[in-house]
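Peer 1: Fold the stuff below for me.
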Amino acid sequence: MRLNNSSLHYYIMKHIIDKGNAPKVAEMAGVFKVATDEMITALKALQDYHGVVLHPESSEVWVMHPFSCAPTNFWIESDGGSWWGNCAWCALGAAALLDKDLTITTNLGAESRQVTIEIRAGKVMNENLFIHFPIPMIEAWDNVIYTCSTMLVFESESDIESWCERHCMEKGDVQPINKVWEFSKVWYGNHLSPNWMKWSVDEAKEIFARFNLVNLVWDMPSNNSRF
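Peer 2: Purely as a prediction, here's the structure:
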């Protein structure tokens, strides 16, 4: 198997979907028939491309959006397996990739009240929920783990406003869960492709516009670099 960003991304993503965890560096080096140092270099190149997030010391896979390989506030479960999603957006994106009936268990605002989101026959059954996007997309990759940790589920916009006040967080964009579900299907729709490529900023802007995501949170200057 030829080693490049697309093939490496595909191998890791399929492993996570099939087994619920990421392959180890040594395993990937064996599969691609390269030395461990060469595999680590390839993984760091994929990270620079925003295709993976690695543990800073070991270079093992920490996050491959929409999945997390470490515990989070979003637990995804189906008859065929279970996974962690990084955030509300990612959890819905993972559900779209998995393409099966499942549940997403999370805590509203990452606080004490738990909710289980059901997806059945491609539809979100809990329609009266909202997702908050507080971090501007132009800053999303400054600390993508933190960014994901703030994209949470709420029952109302007033709950979001109260939450922002309690936690000294600027209110960002608020979207109904069904809209984010449809958006996530498109955003993550190519993530299991052997020919996967990361969206460019301009491609990302086009997808945002397609779903009428017009809040300043989604605004980015046009360029051809990868989002």
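Peer 1: switch to C-alpha atoms for all contacts and neighbour counts from now on
Peer 2: Fine.
Peer 1: tally of neighbours for the residue nearest to Trp181 when sequence neighbours are not counted?
Peer 2: Nearest non-adjacent residue to Trp181, counting by CA to CA, 6 or more residues apart in numbering: Leu92, 5.8 Å away. Using other CA atoms under 10 Å, Leu92 is surrounded by 29 other residues.
Peer 1: Name the residues of stretch 144-154 that are buried.
Peer 2: Ile145, Thr147, Cys148, Ser149, Thr150, Met151, Leu152, Val153, Phe154 (16 or more other CA atoms under 10 Å).
Peer 1: Sorry, slip of the keys, the one I care about is stretch 50-69.
Peer 2: Buried residues in stretch 50-69, counted by 16+ other CA under 10 Å: 50-54, 59-69.
Peer 1: now for those residues, which pair is the farthest apart?
Peer 2: For the buried residues of stretch 50-69, the maximum inter-member distance is 18.6 Å, found between Ser59 and Pro66 (CA to CA).
Peer 1: Next, the structure of the following sequence, for comparison with the previous one:
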Amino acid sequence: MPELATLTGLAPDHVRRELRTLHGSHDVVLNPQDNDQVVMAHPFASVPLGFSVMGAHTLWWGGCARDSFAMPHLIPDERDVLVTTRCPACDTPHAWVIGRETPPQGDDQVAHFLIPMSRAWDDVVHTCGNQRLFCSTDCVDTWLQKTGRERGHVMDLGTLWRLARDWYTGRLEPGYTRRDPVSAAAYLAEVGLHGSFWGLPDFDLGSFPFRFSGARTDCAPANADPGERRACLRGLTAAAGPIRPTAYEARHLPEADGDSVPRRSCPGHPRRPAWMQPGAMVGPGPTRAFESRRARDPGRSGAGSERA
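Peer 2: Below you'll find the model as predicted:
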């Protein structure tokens, strides 16, 4: 804290108040025994949590597996970094060069996240300290048996890299705000995560041949990888409360006001039309149904024109 007071020119008590505010909004994490110490400012950490991240001129502690992989995506001057760790089960050392363009190569290595997202901030240092990288799922099982813990979520390195890629976008820019629950849920679904561990439906939204287009208010068939798909937020975030229409919807869909359901049709919609009910979702059914609908009514722009 004294360093921050000197750097900002503010009185120490003022700095303490601001740090507590940032801690309350989950923008920084303070040491519970010493509120003057910043333990984490994701993705950076001031304490060792299992990872080191080496750039061209700087060596950081990595907050967790995701935060370590996020560094080159966040720091403009670091096109790639060297991430190192040890397998918690067998102590085997691992190192990867993590860049912005493609995921790292990994044969059997996996990431294991122990704490479900609904409990992540109960003790966020413990949560981050248990998002680790293992030699394989066998090592995950060995570690769980040794520690008496229950399995959390296991993902491959490609999924971890996609999760880290844009999670902190804008973090170093003035005025940055953390993702709200709706956009966070959508982002997690985009990278291929699903299930109650992440606070999402149990089906994999990446398996549907539909993509939500931000440029239009419709859902259209798309041969896109899971990282490019967009899922309908209404089906994902029913528990988050009413979803207001976007600016585009407010301009172009005047009937989509208040808490009403905008004119969208996709696998995430609770009120999708009959031709998109689960019975129509077998094999190539969604794409065929979409094309059939357009053929019957060429004046419509697509599935999004059908009133949900």
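Peer 1: quick one on the thing from earlier: so what corresponds to the residue nearest to Trp181 of structure 1 in structure 2?
Peer 2: Counting by TM-score structural alignment, Leu92 of structure 1 corresponds to Phe69 in structure 2.
Peer 1: quick one: the helix or strand harbouring its match to structure 1 mean distance?
Peer 2: Phe69 of structure 2 belongs to helix 65-74 when assigned by DSSP states H and E. With mean CA distance after the TM-score superposition for structure 1, helix 65-74 of structure 2 departs from structure 1 by a mean of 1.4 Å once superposed.
Peer 1: Toward the C-terminus, what is the element adjacent to that helix?
Peer 2: Sequence order places strand 80-86 as the next helix or strand after helix 65-74 of structure 2, per DSSP H and E.
Peer 1: Look up the counterpart of that following strand in structure 1, residue range please.
Peer 2: Mapped onto structure 1 using TM-score structural alignment, strand 80-86 of structure 2 covers residues 101-107.
Peer 1: Now do the matching stretch: everything it contacts.
Peer 2: With contact meaning CA atoms under 8 Å, 6 or more residues apart in numbering, stretch 101-107 of structure 1 is reached by 73-79, 91, 95, 113-122, 153.
Peer 1: Next step: these restricted to helices.
Peer 2: Those of these mapping onto helices are Ala91, Ala95, per DSSP state H.
Peer 1: Just give me the match in structure 1 for Thr21 of structure 2.
Peer 2: Thr21 of structure 2 maps onto Ala45 in structure 1, by TM-score structural alignment.
Peer 1: just Cys219 of structure 2 next, same as before
Peer 2: Using TM-score structural alignment, Cys219 of structure 2 lacks an equivalent in structure 1.
Peer 1: roughly how far apart are the nearest residue to Cys219 of structure 2 once chain neighbours are set aside and Pro286 of structure 2?
Peer 2: In space, and not counting its chain neighbours, Cys219 of structure 2 is closest to Phe212: 4.8 Å by CA to CA, 6+ apart. Distance, Phe212 of structure 2 to Pro286 of structure 2, by CA to CA, to the nearest Å: 14 Å.
Peer 1: Strands of structure 1, start to end?
Peer 2: 53-54, 61-64, 67-68, 74-78, 81-85, 102-107, 114-120, 123-124, 130-133, 152-154, 173-176 (DSSP state E).
Peer 1: how about CSV for these, with distance to Ala26 of structure 1 added?
Peer 2: Formatted as CSV, the strands of structure 1 follow (distance: least, CA to CA, whole Å):
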stretch, distance to Ala26 of structure 1
strand 53-54, 14
strand 61-64, 12
strand 67-68, 20
strand 74-78, 27
strand 81-85, 22
strand 102-107, 32
strand 114-120, 36
strand 123-124, 39
strand 130-133, 37
strand 152-154, 35
strand 173-176, 41
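Peer 1: out of these, deepest packed?
Peer 2: With neighbours taken as mean count of other CA atoms under 10 Å, the strands of structure 1 reach their highest mean count in strand 67-68, at a mean of 26.
Peer 1: what's that strand aligned against in structure 2?
Peer 2: Matched against structure 2 by TM-score structural alignment, strand 67-68 of structure 1 falls on residues 44-45.
Peer 1: cool, stretch 138-150 of structure 1 as well?
Peer 2: Here stretch 138-150 of structure 1 aligns to structure 2 at residues 118-130, judged by TM-score structural alignment.
Peer 1: how far does that stretch stretch from start to finish?
Peer 2: End-to-end distance of stretch 118-130 of structure 2 (CA to CA): 15 Å.
Peer 1: Help me confirm that Lys100 of structure 1 comes into contact with Glu118.
Peer 2: No: look at Lys100 of structure 1 against Glu118 with CA atoms under 8 Å: they stay out of range, at 10.9 Å.
Peer 1: Would you enumerate the residues in contact with the residue nearest the centre of structure 2?
Peer 2: Geometric centre of structure 2, nearest residue: Leu188, 3.8 Å, by CA atoms, centre = their mean. The contact partners of Leu188 of structure 2, by CA under 8 Å, 6+ apart, come to Leu163, His194, Trp198.
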